[in-house]
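Colleague: Mind looking at a prediction? Sequence and model below.
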Amino acid sequence: MPHWRQICLNQPVTRKILLLSIFFPLSAGPAPACTTFLIPQSREKVMGKNYDWTHNDGMLVVNKKNLKKTALAAKPAQWVSRYGSVTFNQHGRELPLGGINEAGLAVEVMWLDDSSHPPAGQVPQVNELQWIQYQLDNYSSAAELAANADKIVVAKVFAPVHYLACDKTGECASIEYISRKLRVRVGKDLFVNTMANDTYNSSTAFLRNFKGFGGDRDIPSGEDSLSRFVRASSLAKNYVQQNPAEEYAFGILQSVHQTDPEKATQWSIVYSLAAGHVAFRSQGDYKLQTLAISAFDYSCSQPVKTLELNQGWSGDVSGNFIPYTRALNRKVVERGLKDTGAELPPELIDEIAAYPESAICLENPPLNLSYKVSVDESFVEGL
């Protein structure tokens, strides 16, 4: 793995290079084993996610709309956020691992070793975590996200991943980069609304061997990706409406949770998409925490709010959010790096901690430019 000084050797020490170089050591971490699913027949359109990693520190962030942003990439996408959102962040603000926006669209990421990204060409870039924030900022449904998925490309600097996005109508989209090509499935193109850590094609091919999906094999009990995919898909399919959907979803998450210390389940998250409600638990402290998306002010003229995770909260935590600070962001970034064994100088950590402050609040963004995606570096100044 290249040292940060090698990455920057003989290159101008620009802000962009510093921000990109900070992420390279992260890919040295253990391959996690996340699982995500939707229960489409539930009234609440419940979506569940297990985040499997090495630690559960991080923060929830209330992200604002009408913010003019430039991505952390060599050919950065530039846009103005249309929707506010609440996200789970472990590597800094603007770099979420998942979340839900005020329109009822949720996006989650999972590790995928088979992921391979195409060259960017002239397509605007985002890194694989900011891709999540971009989607939550811009789209209100899985179909809309899928229709625009080729407008940007992921520039991999963190890890090989794929995504599941679901909305309040119960429609989902899977997004993968396979053999350097974008692969998008949406709505009826999905056999099940589940993803783990194998490609969607290989996972569904395996699933068809089991009872309830065309095969005669019993549902497996292992912790490997394909077994978790089958188990989550089967349990989601067998949900009946008279059961509390949120509680049932947590039962599925418990069924597919990981125990390996290097990739243990750290967060179990349930989104009730139709209701705009989030419930979650952290490893080692299983108190249920909840919040309503409607509880927050998404106007960019008001301070960004955050909630540090792993602090022993319980119940409705909407009122526990405090104004965002660069100091907390730096703490979160440092903790995320430390766990991967990365040794970076303080000035690099300062850069990523300060990055969110580059976004500009627009009180009345011009409608013809607000949601443009561009690689023109004069775009931000020209708005």
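Modeller: That came through fine. Just so it is clear, the model here is predicted, and its values are computed rather than measured.

Colleague: only C-alpha atoms for contact and neighbour calcs from this point on.
Modeller: OK.

Colleague: quick one, strands of the stretch 151-300 of the chain?
Modeller: Ranges of strands in the stretch 151-300 of the chain, per DSSP state E, counting those that start in this stretch, are 153-154, 161-166, 172-178, 181-186, 194-195, 264-272, 277-282, 285-292.

Colleague: Please produce a markdown table containing the ones you listed, extended by mean neighbour count and distance to L226.
Modeller: As requested, those are arranged in a markdown table below (neighbours: other CA atoms under 10 Å; distance: least, CA to CA, whole Å):
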| stretch | mean neighbour count | distance to L226 |
| --- | --- | --- |
| strand 153-154 | 24 | 25 |
| strand 161-166 | 27 | 15 |
| strand 172-178 | 23 | 16 |
| strand 181-186 | 17 | 19 |
| strand 194-195 | 30 | 9 |
| strand 264-272 | 26 | 17 |
| strand 277-282 | 22 | 24 |
| strand 285-292 | 16 | 26 |
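
Colleague: between those, which one is nearest to A353?
Modeller: Taking CA to CA as the measure, these were each checked against A353, and strand 153-154 came out nearest at 21.5 Å.

Colleague: list the helices and strands the closest one packs on?
Modeller: Other helices and strands packing on strand 153-154, by 3 or more CA pairs under 8 Å, 6 or more residues apart in numbering; DSSP states H and E, are strand 125-126.

Colleague: From the chain's centroid, how far away is the strand it packs on?
Modeller: 15 Å (CA atoms, centre = their mean, to the nearest Å).

Colleague: Mind listing residues that contact whatever helix or strand comes next after that strand?
Modeller: Next along the chain after strand 125-126, taking DSSP states H and E as the criterion, comes helix 130-138. Among residues not part of helix 130-138, those counted as contacts by CA atoms under 8 Å, 6 or more residues apart in numbering are 65, 71-72, 80-85, 94-101, 105-109, 145, 154, 371.

Colleague: Turn the strands of the stretch 151-300 of the chain into TSV, columns for distance to A33.
Modeller: Formatted as TSV, the strands of the stretch 151-300 of the chain follow (distance: least, CA to CA, whole Å):
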stretch	distance to A33
strand 153-154	21
strand 161-166	11
strand 172-178	16
strand 181-186	21
strand 194-195	11
strand 264-272	8
strand 277-282	16
strand 285-292	20
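
Colleague: Next up, a structure to set beside the first:
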Amino acid sequence: MKEINLLKEIVNRTNGFGCTTFALKDDNQIVFGRNFDFMIDYGHIVVNKRNVSKTALVPPSEKQLKWTSKVGSITFNQAGREFPYGGINESGLVIEQLWFDCTQYPKSDSRYGISVLQWIQYQLDVSENINDVIKSDLTVRIIDDSGAALHFFLTDKNGDSACIEFIESEMKVTKGKTLNVSVLTNNAYSKSIEHLDNPKKEESNQNIFTGSSLQRFEQAAKLVNQYSQANSLDIIEYSFKILDKVKQPNFTQWSIVYDISNLEIHFKTKSNSKVLKIQMKSLDFSSATPCMILDLATSKNSVNFEKYSIDKNFDLINQVFDSLDMLKDIPKEMRAYSANYPNTTTFNDEKEKSR
């Protein structure tokens, strides 16, 4: 069956979306901040379970990757369950994607192929740290026709951060001593660092979401470097200060701070400025219980997870597409294809009776 990639349709018709990410740490905590810049803030926060067997949704020409989730995760999704924009797993690994025009994914080869958003879920399912993600490049590659030109910023429980980009069809990793500052926006990391030393104007051909990329990188880098434990704000409050400083009026939809050390997620949305908190330790990631979701459109004052269903998944996808004039004409059959994908996954716990 022909693969249907909803993100590809979103990107082709909206010309991408921008973001800002950074990592910050002190003697007690490691945190990761992220602004998601787009036109709508609808979405689901999904509790992804351990011990679930999955098969990559790829064209018939690709070798189908099969895996079983080793750890649970929390993800932020607009294109439906199993196709997240980013998240954190129980091991304390955070992965977030950002638009990057210069992306060139690998050409077809002997490795297993996987689409770009499912690659994020795969890494959160099986990886404990950044090195695990990097090693996976030996056997797994993002398929060339994923549609979305993205690069990635990662931080793990060890306090290590990395930028992963695909340039000239190969994975390029910037980490350790070569990661001068733990920030990433929508330009190549190397170009952003050059901008700090030699500030210049943004390129005129940037779209409305990514047009302030170098400016946001410079501002976030300055604030990250200025952080100290002597600051009157705690590290979570300071992280939201950074996100507020680099937000794009009318376009910043989600502001998220992952507290990696304590496995907590703090977040707010454009339509709900109240910061809410999720404590991962209070959630059940066992496959013996149903998958749970939190609807960002209805959870205004408290965190109320509800049981996942295909209907809720389909409703989210329809809500996203029907809210954007350039996406309204995408057929229901195309949307349903991705919405129904979670039904192909298998819970391995014998006590599990429902998804």
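Modeller: Okay, I see it. Remember, it's a predicted structure, so these values are computed and weren't measured experimentally.

Colleague: So which of the contacts of helix 130-138 of the first structure belong to helices?
Modeller: The subset of the contacts of helix 130-138 of the first structure located in helices under the criterion DSSP state H comprises L145.

Colleague: Among the contacts of helix 130-138 of the first structure, name the ones in strands.
Modeller: Among the contacts of helix 130-138 of the first structure, the ones falling in strands (DSSP state E) are 80, 85, 96-101, 106-109, 154.

Colleague: Aligned to E264 of the second structure, what sits in the first structure?
Modeller: Structural correspondence for E264 of the second structure with respect to the first structure (TM-score structural alignment): H277.

Colleague: so its match touches A292, yeah?
Modeller: Yes. The pair H277 of the first structure and A292 qualifies as a contact (CA atoms under 8 Å) at a distance of 4.6 Å.

Colleague: any idea how far G48 of the first structure is from the aligned partner of K54 of the second structure in the first structure?
Modeller: Mapped onto the first structure by TM-score structural alignment, K54 of the second structure lines up with K69. From K69 of the first structure across to G48 of the first structure, the span is 29 Å (CA to CA, to the nearest Å).

Colleague: So if I had to pick from those two, which one is more boxed in?
Modeller: More neighbours sit around G48 than around the other of K69 of the first structure and G48, counting by other CA atoms under 10 Å; the figures are 29 against 21.

Colleague: show me what contacts the nearest residue to that one once chain neighbours are set aside?
Modeller: Leaving aside its sequence neighbours, G48 of the first structure sits nearest to V270 (CA to CA, 6 or more residues apart in numbering; 4.5 Å). With contacts taken as CA under 8 Å, 6+ apart, V270 of the first structure has the following neighbours: V46, M47, G48, K49, E246, A249, F250, V278, A279, F280.

Colleague: Can you tell me which of the residues you listed is closest to F191 of the first structure?
Modeller: M47 (16.1 Å).

Colleague: Let me know whether the match of K54 of the second structure touches P76 as I believe.
Modeller: No. Contact criterion CA under 8 Å: K69 of the first structure and P76 do not qualify, at 9.6 Å.

Colleague: about what we covered before: secondary structure element for the match of K54 of the second structure?
Modeller: Under the criterion DSSP H and E, the helix or strand holding K69 of the first structure is strand 67-70.

Colleague: what's the mean distance for that strand versus the second structure?
Modeller: Strand 67-70 of the first structure, aligned to the second structure and superposed, deviates on average by 0.7 Å (mean CA distance after the TM-score superposition for the first structure).

Colleague: Show me what that strand is packed against.
Modeller: In this structure, strand 67-70 of the first structure makes packing contacts with strand 78-80, strand 360-361, helix 379-382, judged by 3+ CA pairs under 8 Å, 6+ apart.

Colleague: Can you convert these into CSV and add a column each for mean neighbour count?
Modeller: Rendered in CSV, the data for these read as follows (neighbours: other CA atoms under 10 Å):
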stretch, mean neighbour count
strand 78-80, 25
strand 360-361, 17
helix 379-382, 11
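
Colleague: Just put the ones you listed in CSV and tack on distance to E343 of the first structure.
Modeller: Listed next are those as CSV, based on distance: least, CA to CA, whole Å:
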stretch, distance to E343 of the first structure
strand 78-80, 30
strand 360-361, 31
helix 379-382, 33
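
Colleague: Tell me which of the ones you listed lies nearest to V240 of the first structure.
Modeller: strand 78-80 (40.6 Å).

Colleague: That closest one corresponds to what range in the second structure?
Modeller: Counting by TM-score structural alignment, strand 78-80 of the first structure corresponds to 66-68 in the second structure.

Colleague: The residue nearest in space to the middle of the second structure and S239 of the second structure: what is the separation?
Modeller: Among the residues of the second structure, the smallest C-alpha distance to the mean C-alpha position (CA atoms, centre = their mean) belongs to G86, namely 1.7 Å. According to CA to CA, G86 of the second structure and S239 of the second structure sit 18 Å apart.

Colleague: What of F100 of the second structure?
Modeller: As for F100 of the second structure, its distance to S239 of the second structure is 23 Å (criterion: CA to CA).

Colleague: The two: which has the busier surroundings?
Modeller: S239 (27 against 23).

Colleague: What's that one aligned with over in the first structure?
Modeller: Alignment note: S239 of the second structure maps to A249 in the first structure; criterion TM-score structural alignment.
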